[in-house]
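Q: Model the structure of this input:
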Amino acid sequence: MNSFKSALIALVCSSLFACNATAPNIKPRDGSENITQGQAKARSNVVSEVDYQLSFTLTGETRFEAISKIDFSLASTAEALTIDLNQANISKLLINGKSLYPNYNGAYLTINPLLLSSGKNTIEISYSREHSTNGEGLHRFEDPVDGKVYLYSHFEPAAAQQMFAVFDQPDLKASFQITVEAPPSWQVISTMAETHIEDLGDSKIWTFPATPKLSPYNFSMHAGPYHVWQDNSGKYPMRLFARQSVAEQVNYQDWFTYTKQGLSFFDDYFGIDYPFKKYDQLLVPDFLYGAMENAGAITYSESRFMVKDTMTAAQRQRLAGVIMHEMAHQWFGNLVTMKWWNGLWLNESFASFMGTLATSEATEFNHAWRSFYASGKLKAYQQDSLVTTHPIEVPVASSNNAFDNIDAITYSKGASVLMQLRHLLGAETFQQGVQQYLKTYSYQNAQLADFINSLAKASNRDLSQWTQEWLYQAGVNTLTAQYQCKDHRISKFSLLQSAPSEDFATLREQKVQVALFRAARHFIHHSTTVAVTYKGAITEVPELVGEYCPDLVYPNFDDWGFVKVELDQRSFNTVKQQLAKVSDPLLRSMLWQSMWDSVSDGHTSLKQFINVALVNAPLEKDYTILGQVIGYLTEVQKNLHSMAPNHKSYATKVSKALTQMSLRMTMEHHDDADFQRRWFDAYISLASDNAALGHLADILAGIAPIKGLTISQDLRWKIIIQLNRYDYPNSAALLANEKQQDNSDSGQKSAIAAEVSRPQASLKRQWLHKIQHDSQLPFAKARIAMVHLYPSEQKLLSAATAEQRLDTLSEIDKKGPVFMRAYNRALIPMDCTNANIEALSEVLNTQTGLSKMTRRALLEARQQEQTCVSMSEALAR
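A: The predicted structure follows:
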């Protein structure tokens, strides 16, 4: 082939179509931004030694300009190569120095192999793009208070392509060197500390050195006129950033204290110094999640970690815990990264486990494992009991499915399983295995087998069976103590393990502690504890034969195992009558959960649980458990609302009792700010009758103060939302006035919550149309509207649009996973009726093209409806 003909073919293939676009047995990409695991593997098989040189011009306007220069090695030029770049206007493409017209479909460029060389290649792309407004890519936010513009990036799982041209997959690690031109008053933050800032008068150019090898989703760049705090008192320089208009709400001392404590703990635990030299943290608006572990520049959601009040103990602990979680990722996730998204669970499970361990051992919150049980672990038990349960390790077909299974199983069950593996192997052995894993795979990608093999080597133990049972099989087992007594002594003792169903029949091995208790007049006496490794259906425990016959047996004492505990009848009766006498707070927390499980599983009536709660909740002296119990009470009221009108009289009676109890306890705890605030929050959320709502209105007006309680701006909005939810007289005017007084971002979102919750049919339809069709409504505000549109007691208003919401679900589902994750959670119709169960079944049977995520949400909604109907029927008996 002569040179002219070769060049002509190259130009045509580059401009119009891909020649030899895919390898055998690999389907071509579908034109979207998503990439399958097979396509990603094929790309990483030929691409290596990737370096990015990225240049950005930022003005604060809605578009930005940029140049992406990619240096890489190519093992083979036999197949076409794709480079991800989402919705950009490309002005120039250079391939190995030659200018060409791009073959670009709005999601990725396809590069003809004839234009590339085996070995080193350089591709340079100049383009402009709109800033994102949905929390992904390079997100732009304009502060409504002062008009200042703030940018931050978010790339997980595959949104780096919304900011620059990239091989957007985790196993193509690369170095990133960036240059940023920005307005002179702005800060620019990235993985590395800047090496030079050039002042051009109207702008500044920030130059950053190349990063260590990172997966694209671990890199970040943020810019804007952020307020900055600095602390250089520790081993690594620390900075904290927030918007100017909210800076006074930031308690930066807490941030630096917990950060310094965590860095010291992790350096020691991992045996490897923190890899990214400086530690930046940013509070950002409109964030999709709680936080994101960008290497060296972690982002946090303002709405979750910023309050217009003194932080409560729970809020401070949550802050410390999330700081530790994201910090653990700097080693486990950033330093060593999964090869593909099926490994995301290990990143998150390990960070959840290590974050809790660090919080409990390095901060003031030494009860962190109890908090983990009362929140994360209980959610994992619930999630693992659903029809949609899944193994911890699951295949992920494409980048679009990366978050399909990001749930309490991924985070909290995984963390719990790692905790019980630590008990099984021993704490020191587990730590040695982790250190070996991190040292072996630093700045590389690794798989589950690499992690398990490191632990197996450290423990000199075959973990293949453990891996199969715990990571590749779904479902949570139930553990029950079975025993006989003779002459007041135990004559036989066994642990019975059962599986949830034939579909999830695995019986697992794990190590737990079995504890025996005897009831005395004023307390429950802890008599005996033995450690037992059980497996199979029945495990005999001869060590307990001869002990005094117990009044209470708990076969997972200190929460070593991941297993639901079903109390034997004698123990259950003891708990019902004497729960407050149990002095051990973790045990008391677990007994509360056993009581609630008994209701959910249909063994105990909701009425019986309410009676126990009304007696014992006011006696609860542990702050963490109180939060757990209030969560149950809130769920009780929600269920009773959903059951209307079947149990209207009883629901009204219970709501009034719960409200009065919450107010009484708020007043009694005037000398304990944390307890008082927890009870007052409960009072607001439970208030539904005119007397309670009127009292809240008086508190808001300042004519019914409660001793010790300060009504902050956050509490003002909570009260206004509740008053509007029940259309209390003058509540609309209160909303309008507060909206004028507080024009902040959080104020605007609170105003939306209050407005959409009002029980007005026309208003509901207007907002539903906005949510479904208004592309100008920022996603962060749409998400708030979704959550508050149909409160549980507004059944008739929800029913009025239920059919339309179900009929349009397949069309709405096309909005993608970010939108649908929020939409499904809030707007799939719930009615606690057999008719709604049938309606959900009809959608599942007929709308066969729904995404996996939405089908899963429908299945879970149907199961939740079935449980509610069963509870309602039991309550009627």
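
Q: C-alpha only now, for contacts and for neighbours.
A: Fine.

Q: Provide the secondary structure category for the residue nearest to residue 406 when sequence neighbours are not counted.
A: Of all residues not flanking residue 406 in the chain, residue 345 sits nearest, at 7.5 Å (C-alpha to C-alpha, 6 or more residues apart in numbering). Following DSSP: H, G, I helix; E, B strand; the rest coil, the label given to residue 345 is helix.

Q: run this one through as well so I can compare:
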Amino acid sequence: LVTLSWWDDIWLNESFAEYMGYQTLTEAILPQALNSVRAGEAPFPDTWVEFGVARKGWGYDADQRPSTHPVAPDPEAVPDTASALLNFDGISYAKGASALRQLVAWLGEKDFLAGINTHFARHKFANATLADFIDNLASATDRDVHAWAEQWLRTTGVDTLTADVHEPTGPTEAGQSWALTVERDGSRPHRITVATFDHALNTQAGPGHLAPRDRFELDVPGDSAPTVRTGRRPALVVLNDGDFTYAKIRLDPASWDTALGHLSAIPDALTRAVIWNAARDMVRDGELDPARYLTAARTHLPYESDLALVQGVLAFAGGQIADRYVTPEACPAALATLTDLCRDLIRRTEDGSHPGLRLTAVRHFIDAATQPDTLQAWLTEGTVHGGPELD
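A: Got it, this is the predicted structure:
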């Protein structure tokens, strides 16, 4: 309907396709999903979970290499189609879609949709540029979209947001309130949601159930004053709940201990995805021992119900940690941990209730196996007991 004028604006095609594809699935009401919709559930509840664990990592990795580039590079940086071809990458797709998701959170969906519909009406069956797009968005809001675009679309790299949680120290103030300060390493503005959790007595969700306590929005950077909340300090404070911005997240030490010990007990899959991604980034940045990530996976994946999370954690644990990050001496133990974990998942799915989860577990068992016995039995019989059949 509206075609980019030149290849410096490929994000206007690809980032939008990525963002709108996931968002449409999140909101779509298909006939087979009507029963869940009538029950008040999203028809495809894990759509943004899949994006967070399978796509955003692609953008983060590409954005931290020397070959990174802005989401919307200057036209001079894309002088020909050969140069343009290099930009069909995790930045033009995953980072650009993440930037759009943050733009919607920052602008509000109503103004965002008004702005892009103005863009479509003005330029339908013709060409447009980044400047056209930003001007049309600006016509629908009082916010400074031009400044936002300069900070988000013309820069490179990943911001890091770090939570600093503290309580008053006076004897009469203890347990009455707590305060949050978010430190930003980077240059972009972020509108994030903060979620807090407390320990609960119910342990049905796995080891140590956590109960949601509070959610609130926060602009980073804000003023210099910390955000003060009433009540005792939560057991877990999660920045970027809902995964609405593009940034590496660092939880405070007490929250990290709670998160890594109680990941499977967090009710919302997208919150769990944010924490798993934070753990992944910390391993990648040398701030979290790879063995601790493996321990968390071994502890919590047997209780995990979201297929995208299981797939993403196993892929990173196998393809990165066991294959690259641990020492050669520690590799056999890491692989044994993964085969034990996959065996647990295979046992859990024997009743046929989770065929996708079972297939994922079988595939990763094959990747991690260091002994031939189980694989030889599967090959000889042409099937895994209880499925899947080998194709």
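
Q: picking up where we left off before, okay but the residue nearest to residue 406 of the first structure is in contact with residue 415, surely?
A: No - applying C-alpha atoms under 8 Å, one finds residue 345 of the first structure not in contact with residue 415, separated by 9.4 Å.

Q: And those two? Which one has more around it.
A: Using other C-alpha atoms under 10 Å as the criterion, residue 345 of the first structure and residue 415 rank with residue 415 on top: 30 against 26.

Q: And that one? What does it align with in the second structure?
A: Taking TM-score structural alignment, residue 415 of the first structure has residue 97 as its aligned residue in the second structure.

Q: What strand or helix carries its match?
A: Secondary structure assigned from DSSP states H and E places residue 97 of the second structure in helix 96-107.

Q: Residues contacting that helix, please?
A: Outside helix 96-107 of the second structure, the residues within contact range by C-alpha atoms under 8 Å, 6 or more residues apart in numbering are 11, 15-16, 18-19, 56, 71, 112, 141, 143, 152-153, 190-191, 244-246.

Q: With the first structure overlaid, how far apart is that helix on average?
A: When the first structure is overlaid, helix 96-107 of the second structure sits 1.1 Å from its aligned residues on average, using mean C-alpha distance after the TM-score superposition for the first structure.

Q: residues in the first structure aligned with the following helix or strand past that helix?
A: Note on helix 96-107 of the second structure: by DSSP H and E, the next helix or strand toward the C-terminus is helix 109-123. Aligned using TM-score structural alignment, helix 109-123 of the second structure spans residues 427-441 in the first structure.

Q: Kindly report the same for stretch 284-296 of the second structure.
A: Under TM-score structural alignment, stretch 284-296 of the second structure corresponds to residues 600-612 of the first structure.

Q: Next, the buried residues of the matching stretch.
A: 600, 604, 605, 606, 607, 609, 610, 612 (16 or more other C-alpha atoms under 10 Å).

Q: would you list the residues you listed in CSV and tack on distance to residue 699 of the first structure and secondary structure?
A: CSV is the format used below for those (distance: C-alpha to C-alpha, whole Å; DSSP: H, G, I helix; E, B strand; the rest coil):
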residue, distance to residue 699 of the first structure, secondary structure
600, 36, helix
604, 38, coil
605, 36, coil
606, 32, helix
607, 32, helix
609, 31, helix
610, 28, helix
612, 30, helix
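
Q: for those, which one is nearest residue 796 of the first structure?
A: residue 606 (23.8 Å; C-alpha to C-alpha).

Q: these two touch, right, the closest one and residue 598?
A: No - in this structure, residue 606 of the first structure is not within contact of residue 598 by C-alpha under 8 Å, at 9.3 Å.

Q: who touches both of those two?
A: Here residue 606 of the first structure and residue 598 share no contacting residue, scored by C-alpha under 8 Å, 6+ apart.

Q: any idea how far the aligned residue in the second structure for the residue nearest to residue 406 of the first structure is from residue 160 of the second structure?
A: When the second structure is aligned by TM-score structural alignment, residue 345 of the first structure is paired with residue 11. Distance, residue 11 of the second structure to residue 160 of the second structure, using C-alpha to C-alpha, to the nearest Å: 23 Å.

Q: neighbours around residue 3 of the first structure, how many?
A: Residue 3 of the first structure, neighbours per other C-alpha under 10 Å, totals 7.

Q: re the thing from before, I'd like to check what contacts the match of stretch 284-296 of the second structure. Which residues are they?
A: Residues outside stretch 600-612 of the first structure that contact it (C-alpha under 8 Å, 6+ apart) are 576, 595, 596, 598, 599, 633, 636, 867, 870, 871, 874, 875.

Q: Give me the nearest residue to the third one, chain neighbours excluded.
A: Right, residue 596 of the first structure. Nearest to residue 596 of the first structure is residue 609, by C-alpha to C-alpha, 6+ apart, at 7.1 Å.

Q: got it, and the second one?
A: Spatially, and ignoring its direct neighbours in sequence, residue 595 of the first structure is nearest to residue 609 (7.0 Å; C-alpha to C-alpha, 6+ apart).

Q: thinking again about what came up before, buried members of the contacts of helix 96-107 of the second structure into ChimeraX, please.
A: A single ChimeraX command is used to select the members of those judged buried by 16+ other C-alpha under 10 Å:
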select :11,15,16,18,19,56,71,112,141,152,153,190,191,244,245,246
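
Q: Let's see which of the contacts of helix 96-107 of the second structure end up in strands.
A: 190, 191 (DSSP state E).

Q: any idea how far the corresponding residue of the second structure for residue 495 of the first structure is from residue 157 of the second structure?
A: In the second structure, the residue matched to residue 495 of the first structure (TM-score structural alignment) is residue 182. To residue 157 of the second structure, residue 182 of the second structure is 19 Å away according to C-alpha to C-alpha.
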